[in-house]
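In: Next comes the sequence, and after it the predicted model I'd like to discuss.
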Amino acid sequence: MDLRKLKTLIDLVSESNVSELEITEADGKVRIVKQSATQVVAMPAPVYAAPPAAAAAPAAAAPAAAPAAEAISGQVIKSPMVGTFYRASSPGAKAIADVGTQVKKGQAVCIIEAMKIMNEIESEFDGTVSKVLVENGQAVEYGQPLFIIE
């Protein structure tokens, strides 16, 4: 992305009500976050490979999430914060908790990145992960269900 285009984007964010903007192009990814009314910071966003299923059918992933939310049975681990959900500690690494994984109370099940800080999210229950309700790299909201433990 050229410098003139980046400056234009920063100016647009600073003059609007938008607090955060993320743009992905072939040559990279840029995330612009408005920290206060007068200060705008542009930073390169981390690039993580999408899981093969999400890359093959991104449109199908969103409708599938709605029925899963309706048919929740078991104990639910919810997001304690707003951020980006990651199943593994680094791109390409094995998922911390997958379907069928036995977890104990206090054991890490995923990572949520918030404000460039990686936060390990721990299970609140003992049991087996029966469903993972969020895709790797997806933005999550406070209180959003992440896992179902049975």
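Out: It's in.
In: Could you use CA atoms for every contact and neighbour count after this?
Out: Noted.
In: Do a quick rundown of the helices in this protein.
Out: 3-15, 52-56, 58-70 (DSSP state H).
In: Let me know which of the ones you listed is tucked in deepest.
Out: When you average the neighbours per residue for each of these (mean count of other Cα atoms under 10 Å), helix 3-15 leads with a mean of 14.
In: let's bring in a second one:
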Amino acid sequence: MIAFRELQSLVNQMQRSGLSRLEINGADYAIRMSCQPGSPRPAAAPEPEPVAAVEIPPAQVAVTAPMPGRLWLQDPLSGKNVGPVSGPVEAGCLLALVQAGPLCLPVRAPQDGILASIDVTQGQAVEYDQPLMQLDIKEQDHAQHRP
């Protein structure tokens, strides 16, 4: 079978070369085309108007707990924040600590972004892989981070 695009191409070639008739026979089809030599081509569709650039809203990436335990956003002795509470963060930036017994594991930013929200509170018990915070990231950065 011959594709429609191939037929369109054949018609255009016929018009350019001045042919008025073309016949094609295949194993299970036959095509007979006739056109006026030098006949004008159909008018091309008007070009679409340019579309204004659309700003893509940032995607969000969840920062999750590396293990079950107690979450520390602030040092329990000094009261100072372990990490930033808002604003831009870089990949690997320390955001919090999760304590299980005497062991504390860092909670780090998985990539550059803006700390959009903290979904837990100081001293809260958390489970493995529980979302703790949300980072706003650019869409192209998000595509690179997908597993």
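Out: Received, thanks. If you're wondering where the values come from, they're calculated on a predicted model, not measured in any experiment.
In: Can you pull the TM-score for these?
Out: Laid over one another, the chains give 0.48 as their TM-score (TM-score structural alignment, normalised by the length of the second structure), with 78 aligned residues with a Cα RMSD of 1.6 Å.
In: longest helix of the second structure?
Out: Scanning the second structure for the helix with the most residues, using DSSP H, yields helix 4-17.
In: What residues sit buried inside that one?
Out: 11, 14, 15 (16 or more other Cα atoms under 10 Å).
In: thinking again about what came up before, let's have the helices of the first structure in a markdown table, adding distance to residue 128 of the first structure.
Out: Formatted as a markdown table, the helices of the first structure follow (distance: least, Cα to Cα, whole Å):
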| stretch | distance to residue 128 of the first structure |
| --- | --- |
| helix 3-15 | 44 |
| helix 52-56 | 23 |
| helix 58-70 | 17 |
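In: looking at these, which is closest to residue 43 of the first structure?
Out: Minimum separation from residue 43 of the first structure across those (Cα to Cα) falls at helix 3-15, 10.5 Å.
In: Just name whatever secondary elements the strand or helix carrying residue 104 of the second structure is in contact with.
Out: Taking DSSP states H and E as the definition, one finds residue 104 of the second structure inside strand 103-108. Judged by 3 or more Cα pairs under 8 Å, 6 or more residues apart in numbering; DSSP states H and E, the packing partners of strand 103-108 of the second structure are strand 59-64, strand 94-100.
In: circling back to that earlier point, now tabulate the buried residues of helix 4-17 of the second structure in TSV and tack on distance to residue 118 of the second structure.
Out: Shown next, in TSV, are these (distance: Cα to Cα, whole Å):
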residue	distance to residue 118 of the second structure
11	64
14	68
15	68
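In: if we take the residues you listed, which one ends up nearest to residue 96 of the second structure?
Out: Using Cα to Cα, these come closest to residue 96 of the second structure at residue 11, 68.7 Å.
In: gap between that closest one and residue 5 of the second structure?
Out: Applying Cα to Cα, to the nearest Å, the value for residue 11 of the second structure to residue 5 of the second structure is 10 Å.
In: ok, now residue 140 of the second structure?
Out: Distance, residue 140 of the second structure to residue 5 of the second structure, using Cα to Cα: 35 Å.
In: Show me what secondary structure element comes after the helix or strand containing residue 134 of the second structure.
Out: With the criterion set as DSSP H and E, the secondary-structure element containing residue 134 of the second structure is strand 131-137. Tracing the chain C-terminally past strand 131-137 of the second structure and defining elements by DSSP H and E, one meets helix 139-145 next.
In: Okay, buried residues for that following helix please.
Out: Judged by neighbour count using 16+ other Cα under 10 Å, the buried positions of helix 139-145 of the second structure are residue 142.
In: Touching, residue 132 of the second structure and residue 118? I think so.
Out: Yes - judged on Cα atoms under 8 Å, residue 132 of the second structure makes contact with residue 118 at a distance of 6.2 Å.
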